[in-house]
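Student: After the sequence you'll find the predicted model.
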Amino acid sequence: LHSGLSIGEKYAEGRKIHRKEVQLVVGARSAGFAPFENLGMILIDEEHETSSKQEEMPRYHARDVAIYRARRHSCPVVLGSATPSLETFARAAKGVYELLELPERVSRQGLPSVHVVDMREELRSGNRSMFSRRLLDGLRQRLERGEQAVLFLNRRGYSTFVMCRGCGYVIRCPHCDISLTYHRAGERMKCHYCGHEEPLAPRCPSCGSEHIRFFGTGTQKVEEELTRLLPKARVIRMDVDTTGRKGAHEELLSRFAAKEADILLGTQMIAKGLDFPNVTLVGVLAADTMLHLPDFRAAEKTFQLLTQVSGRAGRHELPGEVVIQTYTPDHYSIELAARHDYRAFYRQEMMLRKAHGYPPYYYLTLITVAHQEAPAAAKTAEKIAAYMRKQLSNEAVVLGPVASPIARLHDRYRYQCMIKYKREPNVTAALKAVIDRYQADAAHGGAAITVDTNPYMMM
């Protein structure tokens, strides 16, 4: 069960379950709703994954659905992860969940050696390439030995934004407050939020200058640079652009498994779950990508991603090596991921979460107001914040309203309020009253309200 199935295929699979023709369902988060009448166990692999939380209506977390269903059916839930979410591990530490540990790899192989490269030093020593000397030497060695490598970069496209060097104008999406990403294929500019596309302008739309330059690095640009530096290397690129058509994902991985390529270059989709015996080198090109986002989970997501992607190297007989390129090598999430030390990261991060009042010490609810006019969105958000302050106790904290980090999406301006609380019996009723009050307005072109409990996306 997953979203890639056609409606007919989904119906056929659902019928099989109803008729009791199957005993096991495998799938993405929606598989948690499989219509079994006699559930015996629910397994959630990579339970820490943010994709377990659905960000559109209906908003739900696959883990919460699993735990609710398991209570109804009196069956166990197994939450599996090499890097559990802080909320899950805190519950295990308190004895709410039972902790079961696998301290060794299944193959008994040791964990790969990890080298953190300070890209500031590389720049000072005259290396202006996107590859550090250690990583490039490692790639050359693998090519000579007939081994394979995985390169991870959490950005698709050719460059992250396009700017005029004459006047500083950055080409942005006309519908969202976000810069357009340049894609080399077809010379297109794309918005990764609303899907807007336009051809690359030869001149600056603001001042008419021809000095248009590309900034930042995407997977397409890395692929081009790889073929220039290592012309004999066969590269497979995996990102949203190359895996769009049905079956493309499996086809690319099968080709890599069959050793039709030396380097697998990709985004988050290659960070976990892959098991190739011949992969002995993993390179992380920009470990800081998520570290500086306005998100209290930024350090946790960075640690998880680096640990998961490091685990792709040396999984069988051949020893593995990992090279992490970063501009902040002394950040605790990067240092501890290099040491494979989850418990030290957990202790450090829990101290910070407690000091700032974030989960798992507090519950969070994010209220977002969207309107075609910014003043209307701000006014409605202020009314909602004032109402929530009246309804909740002094223990609860209502923050905002403030403009969202991405202030406009799909031609709608967005304002947010954040509620932090521990025990608030009235919070559900108050939130329901807010939704009931404004849902009718939204139908007539008024403000649209979304309420997200325990949000994973703050943008």
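Tutor: Arrived safely.
Student: going forward, measure contacts between C-alpha atoms and count neighbours the same way
Tutor: OK.
Student: three-state assignment of the closest residue to Gly400 other than its chain neighbours?
Tutor: The shortest distance from Gly400 to any residue other than its chain neighbours is 4.8 Å, reached at Cys417 (Cα to Cα, 6 or more residues apart in numbering). Look at Cys417: counting by DSSP: H, G, I helix; E, B strand; the rest coil, its state is strand.
Student: Likewise for Thr217?
Tutor: Here Thr217 is recorded as coil under three-state DSSP.
Student: Next up, a structure to set beside the first:
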Amino acid sequence: MLAEIIVDVPLMQTDKPYSYRIPSQWEGMVQIGVRVHVPFGKGNRLIQGIIVGLLDEPASEDTKDIAEILDFRPVLTTEQLWLAEQLRKTVFSYKISLLKAMLPNLLNSSYDKVLRPKVSLEKAEQESLFGGREEIRFSDLDVEHQARVMRLAQAGKIEVDYVAMDKKHIKREKWYRVYQDKLADFDISKRAKKRQELKDLLLQQAEPAPLASLRKNYSKEILDFFEEQGLIEVWEEEVSRSQAYFDKVEASQALTLNPEQAIAVEQIVSTVGQESQTYLLQGVTGSGKTEVYLQVIERVLAQGKTAIMLVPEISLTPQVTNRFIARFGQQVAILHSGLSDGEKYDEWRKIEQGQAQVVVGARSAVFAPLKNLGVIIIDEEHEATYKQDSNPRYHAREVAKLRADYNQAVLVLGSATPSLETRARASRGLYGLLRLNQRANPLAKIPEVQVVDFRDYIGQQEAGNFTPILLDKIREKLEKKEQVVLMLNRRGYSSFVMCRDCGTVDQCPNCDISLTLHMDSRSMNCHYCGFQKAIPQICPNCQSRSIRYYGTGTQKAYDELQELLPEARILRMDVDTTRKKGAHEGLLDRFGRGEADILLGTQMIAKGLDFPNVTLVGVLNADTALNLPDFRSSERTFQLLTQVAGRAGRADKEGEVLIQTYNPNHYAIAFAKNQDYEGFYQYEMNIRRNLGYPPYYFTVGLTLSHKSEDFVVQKAFEVVSFLRENLSDSIRILGPTPKPIARTHNLYHYQIILKYRKEENLEAVLNHILDKTQEKEMKDLRMVIDNEPQNMM
């Protein structure tokens, strides 16, 4: 027997399966989807690989043997292996990178296996293998014993723990139970006061408890004495490191749906398991989309199927996670970037072992190894965060569509402001269109939106973030004991530091971008490469002391607001204040408990928040993303303003929204003021049609980066020539041009944009270009091929 193995070397030359001989002692036990160690290359060093196929063929003389089998059962499902095959065609990433993206980080590291006998293991077999020991390491066994252990593990007679370097994959905790009758009759010397104290405590201990609770006050010798005397029994149990997310959530019941919600639920579940179908659920903010998702999943689970629920960034929206845990309890597994590697591994095992039927998570949760999927839901489907911006560059929406097709499942795309691509597909009948036009709470009204023109106040006040009308509104809400949400889409203190005499802006030495002032750390920071330096006191160009801070950020806005409204309790929420684990949730919990009057933050506060006492939302500057060199800048601005406006008036109190801007007549702001998605959609689609952008054309972005600008320009023009020679005349090739931020990390970046409707040779041509970058002369050239790029910056 031969095994077809993809090795963990992400290169053109290795992007194919290699054949390895399965040693005779492992024949019949090796399965597709398990990881192995195999000798590779001239030096035969051992590297990790994944079995993707089995061949019943004789091996040639130079065929190498598999050195070690790392898993006793597959860690990748048949569906995941198929998925990697499909994505390889459009993601332009090597297959091993796609497969590794589907596994928790701990399974991509070096580790050993620790084995423990289970009760079902016969005594003779246990003595033969373990020799009276409680556990053994797999690597300490000879090949014959390793094969025996594999058979026993696959039969469920041996327990397997993975140990990574010095850190266990599986966390274990000691527990104890008390033998009350025996303890009551046991005499302890009066001189042994600590033992007597423990006896008195244990006599009150009716239920098993963690041994750690005793270790705080009693030595190991005392605890060992009670165990040796048979007064307590001590054993180990596996502990879920993510259990804390579940313990604090109270159970909830399904709510009564309004007619629109009920129709949506019935329509969505009508085709589950029969055919793959995609629905756009377009509902105004506060229309109860989440309750629709919950009841759809409830119906899917009743059919014996499973579900995936994706949100744009789950660490920013703990309210969503809690709602799903409250409804489905331990059936839920959580997967997102805020978890530690250990927590991610625990949740992955929960899914892989079939203990979880609902996965709630961010982008990468779309790969969760659930079987028999019934529904995949993507909330706020328009968000750019669903596109991975590093290798492999997949879009969760496209992965979800493939998985829905594979499982005859339903894909639900939910949003108040759908992406133009999704809305266009729904308009053409490619997706079903379901609408929720009213708020779920009949007392909650869509808030009134007022646009405030910054230009009206020029010369009347010092440059600042707050117009008099916004300040008056905030004071009014504070007097009523109501809450305010303020959004400014820029973190830090100022945009840049500039010399007023010569105009020099303090820039990053590694990137073509100005440094951002951070007053809390009293430093100038680059948000691209992480460069940091002290705040300059004199101009590096002309030595003038006329250094001034320009622009604004959340930190500066916070300081300004504290000075203007010293009585207000303000929370600031941006990347800088939420670095620590649990910081997002902590801030939102405090705001939800009424411990603050104002929540000031970046766009992370625009989605997923539902606080009934918020009656005013203020957008401090609507223009920050409006004029970026990206064809989606108007769409993103409209979506952001509409989403953040939806945070106001979500209960029985009326909400108000104030948008401050220098461009009150810009169509994105005007349509957002009127909460008019349909008007914006028609207007923007006309612009996209005239300019030849999605959804009328498909796009591919190629970015070339190198430390030498001359070299990268030369190679970029060679790529364009190759594209023109091998593609049809109908494809539009733009560039090469420097990227808007042309240099970061001391690398120069040039981009090429392809726009096309249909191009049969494109996949082969782009893969050929990707492979060419592996050649020796290109080793320092970085090439990124991004299918349907979400960011042109």
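Tutor: Received, thanks. Remember, it's a predicted structure, so these values are computed and weren't measured experimentally.
Student: if we can go back for a sec, so who does the residue nearest to Gly400 of the first structure touch?
Tutor: 366-368, 381, 385, 398-402 (Cα atoms under 8 Å, 6 or more residues apart in numbering).
Student: Recalculate using a threshold of 10 Å.
Tutor: For Cys417 of the first structure, the contact set (Cα atoms under 10 Å, 6 or more residues apart in numbering) comprises 365-369, 381-382, 384-385, 388, 398-404, 451.
Student: Let's see which of these end up in strands.
Tutor: 365-369, 398-404, 451 (DSSP state E).
Student: Tell me the one among those nearest to Ala433 of the first structure.
Tutor: Set against Ala433 of the first structure, the nearest of these by Cα to Cα is Val451 (11.5 Å).
Student: Near the closest one, how many other residues are there?
Tutor: When neighbours are counted by other Cα atoms under 10 Å, Val451 of the first structure registers 20.
Student: my read: it touches Thr368, true?
Tutor: Yes: counting by Cα atoms under 10 Å, Val451 of the first structure touches Thr368, with 6.6 Å between them.
Student: if I look at the two, which residues touch both of them?
Tutor: Joint contacts of Val451 of the first structure and Thr368 (Cα under 10 Å, 6+ apart) are 416-418.
Student: Assign a three-state SS to the counterpart of Ile659 of the second structure in the first structure, would you?
Tutor: With TM-score structural alignment as the criterion, Ile659 of the second structure lines up with Ile324 in the first structure. Judged by three-state DSSP, the three-state class of Ile324 of the first structure is strand.
Student: tell me which element Arg393 of the second structure is part of?
Tutor: Assessed by DSSP states H and E, Arg393 of the second structure sits outside every helix and strand.
Student: With Ile785 of the second structure as the reference, measure out to it.
Tutor: 8 Å (Cα to Cα, to the nearest Å).
Student: Could you do Leu129 of the second structure as well?
Tutor: According to Cα to Cα, Leu129 of the second structure and Ile785 of the second structure sit 52 Å apart.
Student: before we move on, what about Pro540 of the second structure?
Tutor: Pro540 of the second structure is 39 Å from Ile785 of the second structure, by Cα to Cα.
Student: Nearest residue to the most centrally placed residue in the first structure in space, please, no chain neighbours.
Tutor: Centroid-nearest residue in the first structure: Thr50, 6.1 Å away (criterion: Cα atoms, centre = their mean). Once flanking residues are discounted, Thr50 of the first structure sits nearest to Tyr456: 6.6 Å by Cα to Cα, 6+ apart.
Student: And for Lys10 of the first structure?
Tutor: Nearest to Lys10 of the first structure is Leu1, by Cα to Cα, 6+ apart, at 6.9 Å.
Student: That neighbour: what's it in contact with?
Tutor: So Leu1 of the first structure contacts 9-10, 13-14, 25-34 (Cα under 10 Å, 6+ apart).
Student: and of those residues, the nearest to Thr219 of the first structure?
Tutor: Distance to Thr219 of the first structure across the contacts of Leu1 of the first structure (Cα to Cα) is lowest for Ala28, with 25.8 Å.
Student: what's the counterpart of the closest one in the second structure?
Tutor: Ala28 of the first structure maps onto Ala362 in the second structure, by TM-score structural alignment.
Student: Isn't its match up against Leu310?
Tutor: Yes: Ala362 of the second structure lies in contact with Leu310 (Cα under 10 Å); the separation is 5.4 Å.
Student: More neighbours: which of those two?
Tutor: Leu310 (28 against 23).
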